[in-house]
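S.K.: only geometry, no sequence info:
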């Protein structure tokens, strides 16, 4: 039900974290020295795409800083941290420079999700790539101070923006999202969004609202989207999700009602699946062509975890 890239409990972006080395972020001289190292590598992000070099060998997104700049990446870099002592950076690229790469045989701006699901990127690099994607996207969307409207500047190795006009400091944000596998014992509740691939079903999910606990968010989202009440909310695992920068908080819950009333503004449909169907969906073997979520997503692991619990009874 999972694959060798993402074994049970190890969704994408959640393993092989880098050493963030926060003590280096405000040392400008050391950061410059790290950028000048020949072993330094950069991940270049453009919207939801990642710059991938292809030169006859295995595709790679870990570019030298000289390569990245040669492809048109912005000179401002975000210090991601260290991986086994190697300095890693994130860089953006302007739309005009990105367009100039179209049609080149040696490089492409590939959709990040597609690159991961196709196995083009090493699992051990995904955490760093997620960090680059989230931080670069944040800088691209937050160039001006929301307090006074003046242009802000990237500081602290890219982990903060400062406004010279009003002296406000701004930090990257992460949006908490609950994603839950609700079960009535032998069945699990899954939903479909209109933008999903044909036949795909997944766990219900939604943003945690202001002044709301994780447990409250799970109960509220399930009731709002599917009309099902639930209890016994339990934490499973979390997954960084860099679209643009969320933390998926995986939970399980027990249904206390089973009648479904779908909110068509949120979901295309929702229904209960028994264990046999759910297993076939994860295995891509359902007779009706129904699919579960890809192993890169924590939703896949929530369903697989529930199936494994049923086998242990």
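M.R.: Cool, got the structure. None of the values given here were measured: they were computed from a predicted structure.
S.K.: contacts and neighbour counts: CA atoms only from here.
M.R.: OK.
S.K.: after the helix or strand harbouring residue 89, next one along is what?
M.R.: Residue 89 is part of strand 86-93, with elements assigned from DSSP states H and E. Scanning forward in sequence from strand 86-93 by DSSP H and E, the next helix or strand is helix 95-100.
S.K.: list the contacts of residue 281.
M.R.: Counting by Cα atoms under 8 Å, 6 or more residues apart in numbering, residue 281 makes contact with 289, 290, 291, 292.
S.K.: go again using 6 Å as the cut-off
M.R.: 290, 291, 292 (Cα atoms under 6 Å, 6 or more residues apart in numbering).
S.K.: out of these, who has the most neighbours?
M.R.: residue 292 (25 neighbours; other Cα atoms under 10 Å).
S.K.: re the thing from before, okay if I get the contacts of residue 281 as JSON lines plus secondary structure and distance to residue 265?
M.R.: Converted to JSON lines, the contacts of residue 281 look like this (DSSP: H, G, I helix; E, B strand; the rest coil; distance: Cα to Cα, whole Å):
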{"residue": "290", "secondary structure": "coil", "distance to residue 265": "22"}
{"residue": "291", "secondary structure": "strand", "distance to residue 265": "22"}
{"residue": "292", "secondary structure": "coil", "distance to residue 265": "22"}
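S.K.: save those residues as JSON lines, and put in distance to residue 99 too.
M.R.: Output for those, formatted as JSON lines (distance: Cα to Cα, whole Å):
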{"residue": "290", "distance to residue 99": "37"}
{"residue": "291", "distance to residue 99": "35"}
{"residue": "292", "distance to residue 99": "35"}
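S.K.: now, which of those sits nearest residue 29?
M.R.: Nearest to residue 29, judged by Cα to Cα, of the contacts of residue 281 is residue 292 at 48.9 Å.
S.K.: residues in contact with that closest one?
M.R.: Counting by Cα under 6 Å, 6+ apart, residue 292 has contacts 200, 201, 202, 281, 282.
S.K.: what does residue 8 give?
M.R.: residue 301.
S.K.: am I right that it is in a strand?
M.R.: No: applying DSSP: H, G, I helix; E, B strand; the rest coil, one finds residue 8 to be coil, outside a strand.
S.K.: now do it against residue 204, distance only.
M.R.: From residue 8 across to residue 204, the span is 19 Å (Cα to Cα, to the nearest Å).
S.K.: again with residue 278
M.R.: Distance of residue 278 to residue 204, given as Cα to Cα: 15 Å.
S.K.: kindly report the same for residue 244.
M.R.: To residue 204, residue 244 is 19 Å away according to Cα to Cα.
S.K.: another one to put next to it:
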């Protein structure tokens, strides 16, 4: 992998100002004390969405602690300037219809507003979204199947039957902007994507594999291209549900495209003018600005491209 010779990318979901205060998590009194402090701010999450505050620019409606919060097993997100931040999950049981999480009703997702929030709120919502997904997928002990207890401020689930502890996991994934010798960018359409939706290539790091090897493997498997001059450009959490996206730029050593039909419907090389024309006439849809894919594309393009429709890729 080549050494990057310029500043790493400024990525929407990599921003954060809140100290996670891991030592405080281990103290069982931390959450109880925070709930008694009127300065504490609480982020409510429901069906993976949080309530938005009125006004522009976008912001979240963080409230003071409320009666009943303790019964919801709040998650301790950290502390900033002496203020504690908690998250509470108000997602109703699956059997209860819930309209509050529907788009356009004052509840927003990280995908929708992650790039518009300030640094503090972007970090809070990214963390809360990741914890929300983990808690809902890991209620039971993987060893014995018992229902686990939430401890350490929401960062650990402990099995009451065998005493084992379980932690949020993060799955590393690589994403790469591949450019050929003519400075054309490689973009592809996934097999299950809508017509015209294009992005750079991405895939998960496999067991026992380095990031660099994963990039080379994914590009070759998906479109048959060999690469070199791999440069790391930045990373950001992607809690949909639990990934860390590791962004790269690479140069193609071969340019013949052989898409794997199981993964890729189509792939092509684009000049800057060709991509700009396709985006302008609506024949191509790009990832949104919250994604690292969009930032990698616009880094190659050397400037912003028009806003896409509300569709997101990693």
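M.R.: That came in fine, so what should we check first? Note that the structure is a prediction, hence the values are computed from the model and not measured.
S.K.: can you calculate the TM-score here?
M.R.: The TM-score (TM-score structural alignment, normalised by the length of structure 1) is 0.82; 294 aligned residues with a Cα RMSD of 3.2 Å.
S.K.: show me where the stretch 51-200 of structure 2 has strands.
M.R.: 75-80, 83-89, 107-108, 149-151, 156-158, 165-166, 171-179, 185-190 (DSSP state E, counting those that start in this stretch).
S.K.: relative to residue 32 of structure 1, which of the contacts of residue 292 of structure 1 is nearest.
M.R.: Relative to residue 32 of structure 1, and with distances defined as Cα to Cα, the nearest of the contacts of residue 292 of structure 1 is residue 202, at 44.6 Å.
S.K.: which residues touch the counterpart of residue 148 of structure 2 in structure 1?
M.R.: Superposed on structure 1 with TM-score structural alignment, residue 148 of structure 2 falls opposite residue 152. Applying Cα under 6 Å, 6+ apart to residue 152 of structure 1 gives the contacts 143, 144, 145, 161, 162, 163.
S.K.: reformat those residues as JSON lines; add neighbour count and distance to residue 212 of structure 1.
M.R.: Formatted as JSON lines, those follow (neighbours: other Cα atoms under 10 Å; distance: Cα to Cα, whole Å):
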{"residue": "143", "neighbour count": "17", "distance to residue 212 of structure 1": "29"}
{"residue": "144", "neighbour count": "17", "distance to residue 212 of structure 1": "29"}
{"residue": "145", "neighbour count": "21", "distance to residue 212 of structure 1": "27"}
{"residue": "161", "neighbour count": "23", "distance to residue 212 of structure 1": "28"}
{"residue": "162", "neighbour count": "20", "distance to residue 212 of structure 1": "29"}
{"residue": "163", "neighbour count": "21", "distance to residue 212 of structure 1": "31"}
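S.K.: in TSV: those, plus distance to residue 260 of structure 1.
M.R.: Output for these, formatted as TSV (distance: Cα to Cα, whole Å):
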residue	distance to residue 260 of structure 1
143	44
144	45
145	44
161	46
162	48
163	49
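S.K.: with those in mind, which one is nearest to residue 106 of structure 1?
M.R.: Distances from residue 106 of structure 1 to the contacts of residue 152 of structure 1, taken by Cα to Cα, are shortest for residue 143, at 31.7 Å.
S.K.: so what corresponds to that closest one in structure 2?
M.R.: Match for residue 143 of structure 1 (TM-score structural alignment): residue 139.
S.K.: so residue 172 of structure 2 is in contact with residue 244, correct?
M.R.: Yes: applying Cα atoms under 6 Å, one finds residue 172 of structure 2 in contact with residue 244, separated by 4.8 Å.
S.K.: give the contact list for the aligned residue in structure 2 for residue 218 of structure 1.
M.R.: By TM-score structural alignment, residue 218 of structure 1 lines up with residue 215 in structure 2. Going by Cα under 6 Å, 6+ apart, residue 215 of structure 2 touches no other residue.
S.K.: for residue 215 of structure 2, helix, strand, or coil?
M.R.: helix.
S.K.: point to the residue nearest the middle of structure 2.
M.R.: The residue lying closest to the centre of structure 2 (Cα atoms, centre = their mean) is residue 238, at 1.7 Å.
S.K.: residue in structure 1 matching that one?
M.R.: Using TM-score structural alignment, residue 238 of structure 2 sits opposite residue 241 in structure 1.
S.K.: show me the contacts for its match.
M.R.: Applying Cα under 6 Å, 6+ apart, the residues near residue 241 of structure 1 are residue 247.
S.K.: whichever residue in structure 1 pairs up with residue 168 of structure 2: how many residues sit nearby?
M.R.: When structure 1 is aligned by TM-score structural alignment, residue 168 of structure 2 is paired with residue 172. Residue neighbour count, defined by other Cα under 10 Å, stands at 16 for residue 172 of structure 1.
S.K.: any idea how far residue 172 of structure 1 is from residue 138 of structure 1?
M.R.: For residue 172 of structure 1 relative to residue 138 of structure 1 (Cα to Cα), the value is 7 Å.
S.K.: now do residue 82 of structure 1
M.R.: Applying Cα to Cα to residue 82 of structure 1 and residue 138 of structure 1 gives a distance of 21 Å.
S.K.: do the same with residue 95 of structure 1
M.R.: The value you get for residue 95 of structure 1 to residue 138 of structure 1, if Cα to Cα is used, is 16 Å.
S.K.: comparing the two, which residue is more hemmed in?
M.R.: Each of residue 95 of structure 1 and residue 138 has its neighbours counted (other Cα under 10 Å); residue 138 has more, 19 against 11.
S.K.: just checking, residue 25 of structure 1 touches residue 159?
M.R.: No: between residue 25 of structure 1 and residue 159 there is no contact under Cα under 6 Å: 7.8 Å.
S.K.: looking at structure 2, which strand is longest?
M.R.: For structure 2, the strand with the greatest residue count under DSSP state E is strand 227-238.
S.K.: how big is the angle separating that strand from strand 171-179?
M.R.: 140 degrees (axes from the mean of the first three to the mean of the last three Cα atoms, to 10 degrees).
S.K.: contacts for the next helix or strand after strand 227-238 of structure 2?
M.R.: Where DSSP H and E defines the elements, the next helix or strand beyond strand 227-238 of structure 2 is strand 243-252. Contact with strand 243-252 of structure 2 is made by 170-180, 226-238, as judged by Cα under 6 Å, 6+ apart.
S.K.: out of residue 244 and residue 204 of structure 1, which sits in the more crowded spot?
M.R.: residue 204 (24 against 16).
S.K.: could you find the counterpart of that one in structure 2?
M.R.: Per TM-score structural alignment, residue 204 of structure 1 is aligned with residue 201.
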